[in-house]
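**Student:** what follows is a protein structure lacking sequence information:
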């Protein structure tokens, strides 16, 4: 006789609109998007500066990502009145709001890289 497992109630707080989580994750899930946001957190950068900040990214992918982030309202693109004209990218207020989330992901990434797991952290706290 096989017993079926009882479905447990999900105790997490329900999102008012499930699509908002998906929308936000879609922004930072794009290749190199978190890196772009991370490097713009300290102020405006030009395209060539971002290429230096993120060496593995190709010019094509960086250009695509900047266009996507601008279209989603995460960054602003401003043409500077220089000779020749130059373009700067900066975080919008919405983009700034993503920085703490990406910073938290970076912190967890450091822990994972060091091999610290949840059980290791708990056992260290008990000692």
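**Tutor:** Here it is on my side, so go on. The structure displayed is predicted, hence computed values, not measured ones. Residues are numbered from 1 along each chain as shown.

**Student:** hey, let's count contacts and neighbours off CA atoms from now on
**Tutor:** Will do.

**Student:** what segments of the protein are helices?
**Tutor:** Remark: helices assigned in the chain by DSSP state H are 18-29, 33-40, 47-53, 59-71, 93-113, 118-126.

**Student:** okay, pairing it with this:
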């Protein structure tokens, strides 16, 4: 049972933050926005996340209907993660958050380790 099934929310923002809030969930959703990834691929992209935390966050996103987990019956086991249609519906919001972060970094002189080509694609994307 998902934690959201056990709670009554006062507003949509509270529910949204409960579903996607925290340090890693939006970043996981961001990396899954354009392709299906295996656990190890996600782990590599996220860098400092622990295996335990990634597992927990993926389970919660799956329970809340944002991520699909597909297990292939083979040896060694192959598990892939992708966004559900509902997970895909939050992509425009993630692009807005990403763009806001870029603007914030520029305005407050925060260092970002980001490829300029990627930055231009994001900034010029029509949402």
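**Tutor:** Yep, it's here. Just so you know, these numbers come straight off a predicted model, no measurement behind them.

**Student:** after superposition, what's the TM-score here?
**Tutor:** Superposed pair, TM-score by TM-score structural alignment, normalised by the length of structure 1: 0.73. Supporting alignment: 100 aligned residues with a CA RMSD of 1.5 Å.

**Student:** sorry, back to before: among the helices of structure 1, which is the most enclosed?
**Tutor:** Comparing the helices of structure 1 by mean neighbour count (mean count of other CA atoms under 10 Å), helix 33-40 comes out on top with a mean of 20.

**Student:** which residues in structure 2 does that helix match up with?
**Tutor:** Counting by TM-score structural alignment, helix 33-40 of structure 1 lines up with residues 25-32 of structure 2.

**Student:** how far off centre is the matching stretch?
**Tutor:** Its chain's C-alpha centre lies 2 Å from the corresponding centre of stretch 25-32 of structure 2 when counted by CA atoms, centre = their mean, to the nearest Å.

**Student:** out of the helices of structure 1, which comes closest to residue 86 of structure 1?
**Tutor:** Ranking those by proximity to residue 86 of structure 1 (CA to CA) places helix 47-53 first, at 9.0 Å.

**Student:** one step back: who touches the match of helix 33-40 of structure 1?
**Tutor:** For stretch 25-32 of structure 2, the external contacting residues (CA atoms under 8 Å, 6 or more residues apart in numbering) are 20, 42, 45-46, 57-58, 61, 81-83, 87, 91, 94.

**Student:** would CSV of the residues you listed with distance to residue 14 of structure 2 be doable?
**Tutor:** Formatted as CSV, the contacts of stretch 25-32 of structure 2 follow (distance: CA to CA, whole Å):
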residue, distance to residue 14 of structure 2
20, 10
42, 27
45, 28
46, 26
57, 18
58, 20
61, 16
81, 26
82, 25
83, 22
87, 18
91, 19
94, 17
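
**Student:** that older thread, so which of the helices of structure 1 comes closest to residue 81 of structure 1?
**Tutor:** helix 47-53 (15.8 Å).

**Student:** what's the average distance of that closest one to structure 2?
**Tutor:** Superposed on structure 2, helix 47-53 of structure 1 shows a mean distance to its aligned partners of 0.5 Å (mean CA distance after the TM-score superposition for structure 1).

**Student:** aligned counterpart of residue 103 of structure 1 in structure 2, please.
**Tutor:** By TM-score structural alignment, residue 103 of structure 1 lines up with residue 95 in structure 2.

**Student:** I figured its match was touching residue 122, is that so?
**Tutor:** Yes: if you go by CA atoms under 8 Å, residue 95 of structure 2 and residue 122 touch, sitting 7.2 Å apart.
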